[in-house]
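# this one's structure only:
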């Protein structure tokens, strides 16, 4: 018999499956329904024991997923920052193949920075250059 509390079991389940549960949660928010058999239902069932009469097990499951996702995001950012500091100093930590695969997986989940619309930037720079050229030509014309 397990000595772990039902809340701890649910929390560990959320941490172990945070990527899939986050996807389920986002789908739930967009579609307002959860597909049958998705992992989020399993987490909600684990939360049923800990939710009181006033609490909804799905809301408690949502809270656990959000918390696990925030913790993972913090961990990934800290890991990325630490590795960047090592690399900046020319150091290379020794990691096993499994650790490298886990890091690749975590770093791959980092959100990408917003894309830059190069054409729009070039257009704005072109317009700025044209304005500067016109201003310089006007200034030269006034001096003559």
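Nice, I can see it. Because the structure is predicted, anything quoted here is derived from the model rather than measured.
# use CA for all of it now, contacts and neighbours both
Fine.
# In this protein, mark out all the helices, start to finish.
6-16, 18-31, 39-48, 57-88, 97-108, 118-143 (DSSP state H).
# dropping in the other structure now:
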């Protein structure tokens, strides 16, 4: 019984701590964008079934977020400029593809259910210049 009471108090304290922390605003890069779901496929297909599903779905149009990224960071831009900008806006770097180390990624995860989640994927060439850039917003603010 005491253990249950202690666990309830710990859970309540953690909940209060999570709710009392200030909510960070969405980064400028995703401000005002609506959720478009998963629009790109930066990683190679992991199976023949996934490859067939992509082929049947056909090419997907670029998301508004991807177009915004490409306007701000045209192909040929040094990848470090993109990475620095994303870090300054609160994005965290991630490894998006388990089956392709050449794809780099970053994500912004909102702290509340209504806050946006955004993902950015890119590749650089041997000179560290962007050769691929994509992204999507999965929830909107």
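Done, it's in. Computed from a predicted structure; not experimentally measured.
# care to give me the TM-score?
Overlay of the two chains. TM-score (TM-score structural alignment, normalised by the length of structure 2): 0.23; 55 aligned residues with a CA RMSD of 4.9 Å.
# right, so the helices of structure 1: which one is the most enclosed?
Greatest average neighbour count among the helices of structure 1 goes to helix 39-48 (a mean of 21), per mean count of other CA atoms under 10 Å.
# orientation of that helix relative to helix 6-16 in degrees?
160 degrees (axes from the mean of the first three to the mean of the last three CA atoms, to 10 degrees).
# Enumerate every residue touching residue 120 of structure 2.
By CA atoms under 8 Å, 6 or more residues apart in numbering, the contact list for residue 120 of structure 2 reads 105-107, 133-136.
# just checking, it is part of a strand?
Yes. Per DSSP: H, G, I helix; E, B strand; the rest coil, residue 120 of structure 2 lies within a strand segment.
# quick one on the thing from earlier: closest to residue 17 of structure 2 among the contacts of residue 120 of structure 2?
residue 107 (23.4 Å; CA to CA).
# To what extent is that closest one buried, counted in neighbours?
Residues lying near residue 107 of structure 2 (other CA atoms under 10 Å) number 22.
# which parts of the longest strand along structure 2 are buried?
In structure 2, assigned by DSSP state E, the strand with the most residues is strand 130-139. Judged by neighbour count (16 or more other CA atoms under 10 Å), strand 130-139 of structure 2 contains these buried residues: 130, 132-139.
# Same list, the residues you listed, but as TSV with distance to residue 70 of structure 2 please.
Below are the buried residues of strand 130-139 of structure 2 laid out as TSV (distance: CA to CA, whole Å):
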residue	distance to residue 70 of structure 2
130	10
132	9
133	7
134	8
135	10
136	12
137	15
138	18
139	20
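# among the residues you listed, which two are most distant?
130 and 139 (26.1 Å).
# ok, which stretches of structure 2 are strands?
92-94, 104-109, 117-124, 130-139.
# Just list what the last one packs against, helices and strands only.
For strand 130-139 of structure 2, the contact count by 3 or more CA pairs under 8 Å, 6 or more residues apart in numbering; DSSP states H and E identifies helix 64-72, strand 117-124 as packing neighbours.
# thinking again about what came up before, return the closest of the buried residues of strand 130-139 of structure 2 with respect to residue 12 of structure 2.
Using CA to CA, the buried residues of strand 130-139 of structure 2 come closest to residue 12 of structure 2 at residue 139, 27.3 Å.
# Return the distance of the closest one relative to residue 118 of structure 2.
Per CA to CA, to the nearest Å, residue 139 of structure 2 is found 8 Å from residue 118 of structure 2.
# before we move on, what about residue 20 of structure 2?
Relative to residue 118 of structure 2, and taking CA to CA, residue 20 of structure 2 is found at 24 Å.
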